[in-house]
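Asks: Below: sequence and its predicted model.
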Amino acid sequence: MAAEQYEVQAVSETFSRDGNPLWHIVSLKPDGTYHDYVFPQDSLEWRAAEYSIDPSDVETLLDVILHEPHKAPLNRDDPALMEGRISRAVIPSAGTRVGDYEATTLFNAETKKDAREAHLVRIQHAKANRVKVVSPAGKPDPLDKIRSKYRNEPKLIEDKRRAVNEGRSVLRKNLEAFQLKNRKEA
C-alpha cells in the first residue's frame, strides 16, 4: 500500500488555552480536503532530548514530528514490533503486566538508542505506507517558518533531556523492583 501525500499549504503560529505557543500546519490531502495538525513549538527540542537526535538536525526532527500522527498504533501491526524491537513492560497496561515483553517505546527501552531506532522504524513505515508529508514543489516552503524559529539552545534541550531521563529512571526502577520481587519469590 503506497502512502498518501499530504502537501503542506500553510504554517501559522497559535497558542494553547494556557498560552503555550503552538504550530498549526494545514496540508492538502489527495482527495482535496485539508488535514490540520497542531503541536507545541518546542516539540523539536523535546524529540532531540527524548530520542538523542542531534539537535542541529532540524530536518530529521521536523520529519519525525510531521509523521508521528500517522504512525501505526502500538499493537500487533506495529512495524517496530514486527522487526523484533521488544522491551520489558515497565508499567501494566491492558493485557500486559510489568516484565512482559512488548513493543519498544521511549519509556520501556533499555537505552535511548533502542527507543530512537524503534521510533524511526515507525516513522519510516508511516511515510512509506500511510502518509508522507511533503513541501509544495516549485513554491516557497511553508515549513521554513518552523525551521527559522527553531531554537537549538543546548541549555533548553539539556533541561528537557534531564526531565526525560528522570521519568525513564522512575519507570526502569519499577521494572527492577518487579524483577527483584520475582527473584525473591522464585
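Replies: That came in fine, so what should we check first?

Asks: From here on, just use CA atoms for contacts and neighbour counts.
Replies: Fine.

Asks: Which stretches in the protein count as strands?
Replies: 4-15, 21-28, 34-40, 86-88, 101-103, 131-134 (DSSP state E).

Asks: The fourth one - contacts with which helices or strands?
Replies: With contacts defined as 3 or more Cα pairs under 8 Å, 6 or more residues apart in numbering; DSSP states H and E, strand 86-88 has these neighbours: strand 101-103.

Asks: cool, and the fifth one?
Replies: In terms of contacts (3+ Cα pairs under 8 Å, 6+ apart), strand 101-103 is packed against helix 79-82, strand 86-88.

Asks: Centroid-nearest residue for this protein?
Replies: Glu68 (5.5 Å; Cα atoms, centre = their mean).

Asks: That one: what's it in contact with?
Replies: 123, 126 (Cα atoms under 8 Å, 6 or more residues apart in numbering).

Asks: ok, so what distance separates it from Glu166?
Replies: In this view, Glu68 and Glu166 are 23 Å apart by Cα to Cα, to the nearest Å.

Asks: Below is an additional structure, to be compared with the one above:
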Amino acid sequence: MPDIWTVWDAELGYSTTSLLQNGGEQAGQLATHYGAEPMWGISRVRPDGGAHLHIIPHSTWEWRCAEYGIDPDDMTTLLDIVLHEPWIPDPDDALASVQPGAAAVLQETHGLPTCWTPGVPDADRLAAHLERIRLVKQHRVQIFEKTNGSTALILQRLDQVDDRHAELAQKVEQDRAAAEARYTAMEARLDAIEREAVTRTQLTERTKQIVAIVGLLVMVAAAVIALIQLTRG
C-alpha cells in the first residue's frame, strides 16, 4: 500500500540574488544575473504527522512543458507530476531494488522512454512519464489535499505568480535605473569638481608668477632709484 501524504498550503518566495551587476565590494562576491526566481514552498504532512516543505522553482513548470509537451495552462497535470516526481526511483540506485515499492515501479517502467530518449514524440514521452507517476501513486506515495479547496488554492496562487514576478522585476528595474541615474549625476559632479580643481591650481600658479614679476619690478625700481641717488651725489 502506498503512503498517504497530504497537501494543505503553498507559499511563494524568491531565491537570493545580488543587484550589483559588476560584482560587489564584499570579498568573494561574483557578478551574476541569476537569482530572484520565484520559489514555491508546498506544505505537506507525512504519514507520521510530521510537517514537510517541498521547494519547487517556478521554472520547473516550464521545464516539464518543454520536456513532455504539456500544455502550460494544464496546471492540474503539472502539479500532479511535480508533487509525485520525487518518488520516481532512479534505475541506477542499487538500494531501490530492496524497497518493494521502488522495485515495483522500476520493474513496470523498464524500457519506457524519458525526456532524454531521442526520436520519441512528445505524446509518447508524456504518456511514459504519466505512467511513472501512476505507478508511484500505486506503489509508493499518494498525495492528497488535506481540506477541500487546497489544491484549487495552490493552482490559483500558481496563476498569480507571473503578475507578482512582473511587479518585482519592474521594481528591480526601477531601482536599477534610479541607481544608474544617481551614478551618472555623481560622475558629472566629480568631473565638475576635477575641472574646478584644475582651474584653481592654474590660478595659484599664475598668482605666484605675478607675485614673482611684481617682486622683480620692485627690485629693479629700487636699483634704479639707488643709481640715481648715487649719480646726484
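Replies: Perfect, thanks for sending it. Just so we're clear, the structure is a prediction, and the values are computed from it rather than from any experiment.

Asks: hmm, back to that, nearest to Leu171 of structure 1, of the strands of structure 1?
Replies: Nearest to Leu171 of structure 1 among the strands of structure 1 is strand 86-88; the distance by Cα to Cα comes to 11.0 Å.

Asks: Tabulate the helices and strands packed on strand 101-103 of structure 1 in CSV, adding columns for distance to Asp159 of structure 1.
Replies: What follows is those, written out as CSV (distance: least, Cα to Cα, whole Å):
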stretch, distance to Asp159 of structure 1
helix 79-82, 28
strand 86-88, 26
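
Asks: Could you dump the ones you listed into TSV with mean neighbour count and distance to Lys155 of structure 1 added?
Replies: Below are these laid out as TSV (neighbours: other Cα atoms under 10 Å; distance: least, Cα to Cα, whole Å):
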stretch	mean neighbour count	distance to Lys155 of structure 1
helix 79-82	20	32
strand 86-88	20	30
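
Asks: CSV for the strands of structure 1, including distance to Tyr150 of structure 1?
Replies: Compiled in CSV, the strands of structure 1 are given as follows (distance: least, Cα to Cα, whole Å):
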stretch, distance to Tyr150 of structure 1
strand 4-15, 13
strand 21-28, 11
strand 34-40, 12
strand 86-88, 33
strand 101-103, 31
strand 131-134, 19
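
Asks: Of all those strands, which one is nearest Trp46 of structure 1?
Replies: Checking these against Trp46 of structure 1 by Cα to Cα gives strand 34-40 as the closest, at 9.7 Å.

Asks: quick one: contacts for the aligned partner of Met82 of structure 1 in structure 2?
Replies: Using TM-score structural alignment as the criterion, the counterpart of Met82 of structure 1 in structure 2 is Glu108. Residues in contact with Glu108 of structure 2 (Cα under 8 Å, 6+ apart) are Leu135.

Asks: what do you get for Gln156 of structure 2?
Replies: Contacts for Gln156 of structure 2 (Cα under 8 Å, 6+ apart) come out as none.

Asks: ok, so what distance separates it from Leu83 of structure 2?
Replies: 16 Å.

Asks: same check, this time on Gln142 of structure 2
Replies: Gln142 of structure 2 is 9 Å from Leu83 of structure 2, by Cα to Cα.
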